[in-house]
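Student: give me a model of this one.
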Amino acid sequence: MTGTAASVGKNARWLAGAQAAKIVIQLVGLGILSRLLGPSDFGVMALAIVVTSLAGLLRDMGTGPAIIRARELSATMVNSIFWVNMAMATAVALLVVVLAVPIASLFDTAPLAHLLYALSLTFPVISFGAAHQALLERESRFHITTRADVLSYTGGLCAAIVAARFGMGAKSLVLQAIVQATLSSLQMFMASPWRPSLSWDASEIRRIFSFSSNLTLSNLVLYLIRNTDSMIVGKTLGAVALGPYSLAFRIMLSPLQNVSLIASKALYPVLSTHQADPERLGATWLESTSFVALITATLMGGLIALCEPFVTVALGQRWGEVARLLPWLAPVGFVQSVLSTAPVIFMVKGRTDVLLKLNIGMAGLHIACWLIGARWGVSGVAAGYLVATIVSAPLYLVTTARLAGLPVARLLRALGIQSGLGISVFTVTFAARSALEPFALPPLALLLVAGLCGGLYGVWHVGRFSPDHMFALRRTFHLAS
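Tutor: As a prediction, this is how the structure comes out:
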């Protein structure tokens, strides 16, 4: 095994364990919260997240990846980055407070303002630990960052469940975000030996300005893409309609994004040390992207076939609208999980300017499709999402492949194989479900038996038609050391 593959595998092992734990915890937590809270609570919180998810983008203003990528890193640079992050996060928090009431009026949802007041606290709290986390990831100390991630996520979810049990409604979801952000930053600060001082040098910021500014703007455009659909649904169809739509994303897209996060986070610090080796860059990125596609194609094929019993078991009978949205959004999740590994190549090669241009084009296409789809309700918005994703994905992938020095035909062939796997898993799982329906099994039994059939077929399919991917999977999670 090459040193690069071993390093990526070691990082991926820690990240995979953490993300798997978070997926399980999230599904269990959502199952509990969906029975304690109503659609309007989730809908109002989804509107708040449209605003406050900026915290995730502005936590380091694109400086975290710059810390990881830098060949030479001085203490003065890290200090300068830390104070820029804190200043910007505080300014954004104050801006959210000032605009809370106008934003609530825009969506005709008065309780939204109070949620935004509280959630603004998460901006400086998250930024406080951003530089520490970047330093840990630069050294590939993912055993520390992943542990902190799981513990903070679990703590936030437990706080939300307790608060919801005592009737706090949507405020319980706010408490979850605050507790999670606080626990995460505290753990990063304690784990990293670096401590901020008052030293400052503007020239250090100028050194990374082009890279970081383009990356930040690119992330802001992605934020627009990922949240404008919720804004359209909330504005045109109301918070109650937004509840099922947001839950469909949290159940389906969040786990898939977690899978892709494993690959991109594991790759970035390792490939940053091989910036001048395009052959290694391309081959390693393709292997990781194929692995992501392998997992997500299997999951989405099974989910589409079993969307009704899955939603009934996970959320309850009253969330039937979620099941009607999943067949549209599941293919979106598959494509997005593959695309989400691509920015690593743009960052490693220092071409965040190209990434920004691509994301701007994608944003325009997605917004147009959502506005057209909104005429047919929530399902129309979901269908518009699928159309925009399918149309924009080829250009994104081709540009990434060329930048990585990878033959486009090789990339398309690999993704075509994984798409065929997803279709095959769907066919087998749906056939098993159809064969079992005359027996009138409970939803849980139907889900388990048909899902097991699809899962076993998926394992056989990979071993039979893609033995190299099966070997890569075993090597990544079992042989890496």
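Student: for the rest of this, base every contact and every neighbour count on C-alpha atoms.
Tutor: Fine.
Student: separation between residue 80 and residue 190?
Tutor: Note on residue 80: its distance to residue 190, by CA to CA, to the nearest Å, is 20 Å.
Student: one more to put side by side:
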Amino acid sequence: MSLQKKAISGVSWTFIEQFGSKVIGFVVQIVLARLIAPDEFGLLGMILIFNAVGNSLSDSGMSQSLIRSDEPDENDFYTVFSINFAVSFILYIIFYFLAPYISIFYEQPRLTDLIRVYSIVIVINSLFTIQKTKLTHELNFKHQMKAQLPALFLAGITGVVLAYMNYGVWSLVYMELVTGVSLTLIYYHQTRWIPKLRIKRDKLKIHFDFGYKIALSGIIGRIATNVFPLVIGKYFSAAMVGYYTRAFTLKEFPVVTISNTLDKVVYPLFAKIKNDNILLKNAYQKIQILSLFVLSSIMLLLIVTAEPLFGFLIGEEWLPAVPYFQILCITGVFYPINKYNSNILKVKGRTDLYLKMAVWSNLLTLVGIALTVKFGIIPLILSQVIVTIIRTLINIYYANKFINYPLQEQFIDLLKTTLPGIISFAIVFSFIYFNSTLNENLYVIQLIVYGASFSLVLVLIHILFKTRSLKEIMNIYKLVRQKS
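Tutor: Sure, this is the predicted structure:
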């Protein structure tokens, strides 16, 4: 099978996996939001930062090195597995003893037991990371889909049943544990790859030299992302943490589904053409325009329909999260630009620049928090938008060094891709602003009217001006038709 056909096949299976996973997660989260109070969600939101950092540290970025490698052998896989497992176990011990002090910091005694149980997920995840990495390196995304969907379905059922039995925040914790255990068992069954605790120094040096910078970048990024619930929990309230995490989770549904669908295929694909800069730029440009078109359209649609969407899906008690959600949706538009510029640095082996970029961009996040937290939660969340724009400029600056895709050219592509959505948004949002009559009985009607109006205007603009985004989608459609 050619590389192009593998890419199309990979995107297809990954989309099924990502979309199916997010649909399952979305439905489960809606049900849980009606069974679990916002302050209970907030408790878990307070400790997400610790598990996010733990997962980044346990992998050490070496899985990315395996994917990038041309022909990794068993010793490569054994070495990375051994390091991942050892680090994850050490991290669990550290979090176990830190738990009481974290509880004191938040003034929430319940967090001690929550952290000690929830952190087990870090160890469990290390058990199947290599099996998943092997499948990714082989561009075998069909097996990953067959693992992910059953595991999430089983975990979702577990979470809903426990929530119905009034387990509260523990429903969310046990749901994550069931996910990890299920994925481990399924991946072991699929790959038949049995790990060995074996470390080869030469292999460790190769993968660690590449991976530790990725790991540090991931840690910095996850801290910057998850520091907001920590700050909100410390300076505001657990309920506000719940509102923020719910808004963030709903925003992530389309962003992660679409971006991860492409990224799981794009990164190994970029790695295979990393020595041809012209081909690499062309592939990058097409993928960025496609993902930016889809994401910007969806994000603007979600901003338009945010209030009836929250009221209909999860109830009026979550309506205070609407402005958080609308602001966060703006950051989602820039996600593919940052992601794919970062991928260029990784496939080129310039993890030093990748780390430098992460340090600068996430330092800006901390500066934004420090400058805005005293003014309230809305300015605090708005700082994410400003930092995201600056981060985008930094990413473009570094990636341009390798594929000759400068800021001016990227900006023109960005503007042409998003302008139809912005115009559609302005028209529909103006109509909503001057005709706002919201009550519970109109949620469904408003969702249909606002959503249909935005979509219709958007499609008409793309057809009228024959935009490049529309042409790229049509080209992909033709390729899929030829493949079938």
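Student: quick one: residue 46 of structure 1 from residue 180 of structure 1, how far?
Tutor: For residue 46 of structure 1 relative to residue 180 of structure 1 (CA to CA), the value is 17 Å.
Student: how about the strands in structure 2?
Tutor: Per DSSP state E, structure 2 carries no strands over any range.
Student: doesn't residue 7 make contact with residue 480 of structure 2?
Tutor: No. Counting by CA atoms under 8 Å, residue 480 of structure 2 sits too far from residue 7 to count as a contact (11.0 Å).
Student: tell me which of the two has more neighbours.
Tutor: residue 7 (19 against 14; other CA atoms under 10 Å).
Student: which residue sits closest to that one, ignoring its sequence neighbours?
Tutor: residue 265 (6.3 Å; CA to CA, 6 or more residues apart in numbering).
Student: quick one: the alignment partner in structure 1 of residue 358 of structure 2 from residue 397 of structure 1, how far?
Tutor: Alignment note: residue 358 of structure 2 maps to residue 359 in structure 1; criterion TM-score structural alignment. Per CA to CA, residue 359 of structure 1 is found 12 Å from residue 397 of structure 1.
Student: more neighbours: these two, which one.
Tutor: Applying other CA under 10 Å to residue 359 of structure 1 and residue 397 shows that residue 359 carries more neighbours, namely 21 against 17.
Student: so that one touches residue 224, yeah?
Tutor: No. At 9.8 Å, residue 359 of structure 1 does not count as touching residue 224 under the criterion of CA under 8 Å.
Student: which residue is the nearest non-sequential neighbour of residue 227 of structure 1?
Tutor: Using CA to CA, 6+ apart, the closest residue to residue 227 of structure 1 is residue 50 (5.5 Å).
Student: how about residue 343 of structure 2?
Tutor: residue 267 (6.3 Å).
Student: ok, now residue 9 of structure 1?
Tutor: Nearest to residue 9 of structure 1 is residue 476, by CA to CA, 6+ apart, at 4.4 Å.
Student: contact partners for that neighbour?
Tutor: Neighbouring residues of residue 476 of structure 1 by CA atoms under 8 Å, 6 or more residues apart in numbering: 5-6, 8-10, 12-13.
Student: just the buried positions in the longest helix along structure 1, please.
Tutor: Longest helix in structure 1 by number of residues (criterion: DSSP state H): helix 202-237. Buried positions in helix 202-237 of structure 1, judged by neighbour count with 16 or more other CA atoms under 10 Å: 204-205, 208-209, 211-236.
Student: ok, now which ones touch the spatially most central residue of structure 1?
Tutor: Compute the mean C-alpha point of structure 1, and by CA atoms, centre = their mean the closest residue is residue 257, 3.5 Å away. For residue 257 of structure 1, the contacting residues are 333, 336-337, 340, by CA under 8 Å, 6+ apart.
Student: for residue 131 of structure 2, same thing?
Tutor: 187-188, 191, 193.
Student: that one and residue 74 of structure 2, how far apart?
Tutor: According to CA to CA, residue 131 of structure 2 stands 12 Å off from residue 74 of structure 2.
Student: switch the contacts of residue 257 of structure 1 over to a markdown table; also include neighbour count.
Tutor: Below are the contacts of residue 257 of structure 1 laid out as a markdown table (neighbours: other CA atoms under 10 Å):
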| residue | neighbour count |
| --- | --- |
| 333 | 25 |
| 336 | 20 |
| 337 | 27 |
| 340 | 17 |
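Student: can you list which of the residues you listed are found in helices?
Tutor: 333, 336-337.
Student: turn these into TSV, including distance to residue 101 of structure 1.
Tutor: Converted to TSV, these look like this (distance: CA to CA, whole Å):
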residue	distance to residue 101 of structure 1
333	33
336	33
337	35
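Student: out of those residues, who's nearest residue 446 of structure 1?
Tutor: Each of these was scored against residue 446 of structure 1 by CA to CA, and residue 333 proved nearest at 23.8 Å.
Student: pull the contacting residues for the spatially closest residue to that closest one that is not a sequence neighbour.
Tutor: Using CA to CA, 6+ apart and skipping residues adjacent in sequence, the residue nearest residue 333 of structure 1 is residue 253, 5.3 Å away. Residue 253 of structure 1 makes contact with 329-330, 333 under the criterion CA under 8 Å, 6+ apart.
Student: switch to 10 Å and redo it
Tutor: Applying CA atoms under 10 Å, 6 or more residues apart in numbering to residue 253 of structure 1 gives the contacts 247, 259, 300, 326, 329-334, 336-337.
Student: then residue 271 of structure 2?
Tutor: 67-70, 137, 280, 343-344, 346-349.
Student: count the residues that sit near residue 395 of structure 2.
Tutor: 24.
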